[in-house]
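Participant: Next come a sequence and a model predicted from it.
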Amino acid sequence: MRPLWKGAISFGLVNVPVKMYAATEKKNVKFRYLHRDCNAPVEYKRVCSNCKKEVPYEEIVKGYEYEPGKFVVLEDEDFEALPQEEARSINIVEFVNLSEIDPVYYDKTYYLTPQETGEKPYQLLKQVLKEKGKVAVCKVVIRSKSNLSCIRIYDEVLTLETMYFPDEVRNPKEELEIEEQPEVMSRELEMAGQLVDSLEGEFQPENYQDEYREHLMDLIKAKIHDEDVTIPERPKDERVVNLMEALEKSVDLVKEKSG
């Protein structure tokens, strides 16, 4: 796997040369749009909305629409003049407890591995994070964008989690119409607790698969070979309106499955 980025973690006066790799990948099934008449892929062209002509890349600039139909153009030198973190540096600004960062702030995960001259400072940072039980909050520039992020340990590897800035996280109290909370009866809470207890377990990610993607690929393979494919029927929706009845039936179903 080729690194996406090479740079250094700035840890006080200590530099930790590292390489960055994508930690995750989407497994979505990719489709292309085709012309129904001949099954040829549909092409997309960059056409000026005013001139009605195709525009080559060298004639394209970036513009910010500050009013409908009105734009201000920014050139490459405008972006270069903006103050931001060093392009090849992950600057640690503070150490905090992992529990203090709500998962809503996390965006994308990257693995960090040491470069040839960085093995010892890499191990030093990893060990001190482990012993102190902390994560490192830092700033880093990735693809010309300044990112809030944190460094933590995952499976004995330093991991960079890019994060949303506070103004990028919507406030549910301001954005949503939350109605007055209804009162929960003690019996309902007791039954819900039993349901939680009956489903309690340790998270084992290998126990979960993308069943929709598997069925979709079976369908695609069958169509390639002009075969029939059997799609499993969806389970019947046996939704129960009464909350207490739904809880009791849910507990009974779990007990039946567990034997």
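Facilitator: All right, it came through fine. Residues are numbered from 1 along each chain as shown.

Participant: okay, CA-based contacts and neighbour counts for the rest of this
Facilitator: Will do.

Participant: and the longest helix for the protein?
Facilitator: Ordering each helix of the chain by length in residues (DSSP state H) puts helix 243-258 first.

Participant: Go through that helix and flag the buried ones.
Facilitator: 244, 246-247, 250-251 (16 or more other C-alpha atoms under 10 Å).

Participant: for it, packing partners?
Facilitator: The contact analysis (3 or more C-alpha pairs under 8 Å, 6 or more residues apart in numbering; DSSP states H and E) places helix 243-258 against helix 186-198.

Participant: what does the helix it packs on contact?
Facilitator: With C-alpha atoms under 8 Å, 6 or more residues apart in numbering as the test, helix 186-198 has contacts from 243-244, 247-248, 250-251, 254-255.

Participant: one more time with 7 Å, if that's ok
Facilitator: Contacts to helix 186-198, defined as C-alpha atoms under 7 Å, 6 or more residues apart in numbering, come from residues 244, 247-248, 251, 254.

Participant: all strands of this structure, in order?
Facilitator: With DSSP state E as the criterion, the chain has strands at 5-11, 14-22, 62-67, 70-74, 89-96, 106-114, 135-142, 145-154, 157-163.

Participant: here comes the other one, which I'd like you to weigh against the first:
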Amino acid sequence: MKIDLNCDLGESFGRYTLGLDAEVLPYVTSANIACGFHAGDPTVMAATVVLAEKNQVALGAHPGLPDLVGFGRRKMQITPAQAQADVQYQVGALAAFSKNGKLHHVKPHGALYNMAAQDYELARGICLGIKAVDPTLILVGLANSQLIKAAQDIELPCAQEVFADRNYLADGSLVPRSQPNALITDEQTAVDRTVKMIQTQSVTAIDGQQVALKPDTVCVHGDGAKAVAFVQKIHAALLAADIEVTAL
């Protein structure tokens, strides 16, 4: 049994620093790097790629909606064609900073991710944008979502993602961040549930229902006060449960 641990990184901007990228990287296997639309800038992108390569983690793009002020978490009216172009632009930009001009995976960010998880045509636009840059890139999307279906339909490699610190609804979607129970704030609860999700290939929704899923990768967040300790705990718990932590 194996699993990938991914983290969203490179979300600083100019003189504003966000996240504990250097501290978290030793404990994850994949990095999703912001591409300048919702966070990050060219200098931050370049530095984060160097940091990720130094730590020998899989290099991924984290394209979002063009909304720096809202950190890409606000819904926007966007057509599938616009999503395709925006994603292609961001993925291509990040790839240019890597040593060999190639990336490993792409994970949409925030509202773009959540919208595409439920909107097949938007998801297809995102997948086409990724495929236009490199058809071998792996699309990372919410388990059982339209993102996964769209990737499979156009024969784009994909990986099903679960979240260590987010609660789920009965339909398999994430509880919106606007709701008070969106996040699991108790570290041990999150760690135990993550291990159980991988072992049982299911998660308990907030109404008690069991949701079947087949996780390939777990998202851990590196921007909280206790982020590093949390990631360390999850990494250690997975190894203790004989689950290999390795890139996709």
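Facilitator: Everything's here; your move. Quick caveat: nothing in here was measured; it's all calculated off a predicted structure.

Participant: Quick TM-score on the pair, please.
Facilitator: Comparison of the two superposed chains (TM-score structural alignment, normalised by the length of structure 2) gives a TM-score of 0.21, and 101 aligned residues with a C-alpha RMSD of 6.8 Å.

Participant: Tabulate the strands of structure 1 in TSV, adding columns for mean neighbour count and distance to residue 217 of structure 1.
Facilitator: Shown next, in TSV, are the strands of structure 1 (neighbours: other C-alpha atoms under 10 Å; distance: least, C-alpha to C-alpha, whole Å):
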stretch	mean neighbour count	distance to residue 217 of structure 1
strand 5-11	19	33
strand 14-22	20	25
strand 62-67	10	39
strand 70-74	11	44
strand 89-96	18	40
strand 106-114	19	26
strand 135-142	22	34
strand 145-154	20	31
strand 157-163	22	31
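
Participant: and of the contacts of helix 186-198 of structure 1, the nearest to residue 19 of structure 1?
Facilitator: Using C-alpha to C-alpha, residue 254 is the member of these that sits closest to residue 19 of structure 1, with 46.5 Å.

Participant: how close does the nearest residue to the closest one once chain neighbours are set aside get to residue 248 of structure 1?
Facilitator: Using C-alpha to C-alpha, 6 or more residues apart in numbering and skipping the chain neighbours, the partner closest in space to residue 254 of structure 1 is residue 198 (6.8 Å). Taking C-alpha to C-alpha, to the nearest Å as the measure, residue 198 of structure 1 falls 12 Å from residue 248 of structure 1.

Participant: what helices or strands is the longest strand along structure 2 leaning on?
Facilitator: Criterion DSSP E: the longest strand present in structure 2 is strand 2-9. Counting contacts by 3 or more C-alpha pairs under 7 Å, 6 or more residues apart in numbering; DSSP states H and E, strand 2-9 of structure 2 packs against strand 30-34, strand 217-220, strand 244-245.

Participant: between it and strand 30-34, what angle do the directions make?
Facilitator: Computed by axes from the mean of the first three to the mean of the last three C-alpha atoms, to 10 degrees, the angle separating strand 2-9 of structure 2 from strand 30-34 equals 20 degrees.

Participant: how about strand 2-9 of structure 2: buried residues?
Facilitator: Buried residues in strand 2-9 of structure 2, counted by 16+ other C-alpha under 10 Å: 2-9.

Participant: Looking at those, which is nearest residue 82 of structure 2?
Facilitator: Set against residue 82 of structure 2, the nearest of the buried residues of strand 2-9 of structure 2 by C-alpha to C-alpha is residue 8 (23.0 Å).

Participant: give me the number of residues near the closest residue to the closest one other than its chain neighbours?
Facilitator: Computed as C-alpha to C-alpha, 6+ apart, the closest residue to residue 8 of structure 2 that is not its neighbour in sequence is residue 32, at 4.7 Å. As a burial measure, residue 32 of structure 2 scores 28 neighbours (other C-alpha atoms under 10 Å).

Participant: gap between residue 32 of structure 2 and residue 80 of structure 2?
Facilitator: Computed as C-alpha to C-alpha, the residue 32 of structure 2 to residue 80 of structure 2 distance reads 22 Å.

Participant: before we move on, what about residue 91 of structure 2?
Facilitator: Residue 91 of structure 2 is 16 Å from residue 80 of structure 2, by C-alpha to C-alpha.

Participant: If you count surrounding residues, which of those two has more?
Facilitator: A count of neighbours by other C-alpha under 10 Å puts residue 91 above the other of residue 91 of structure 2 and residue 80, at 27 against 20.

Participant: tell me the SS of the more buried one?
Facilitator: helix (DSSP: H, G, I helix; E, B strand; the rest coil).

Participant: is it true that it touches residue 59?
Facilitator: No: counting by C-alpha atoms under 7 Å, residue 91 of structure 2 does not reach residue 59; the two are 11.1 Å apart.
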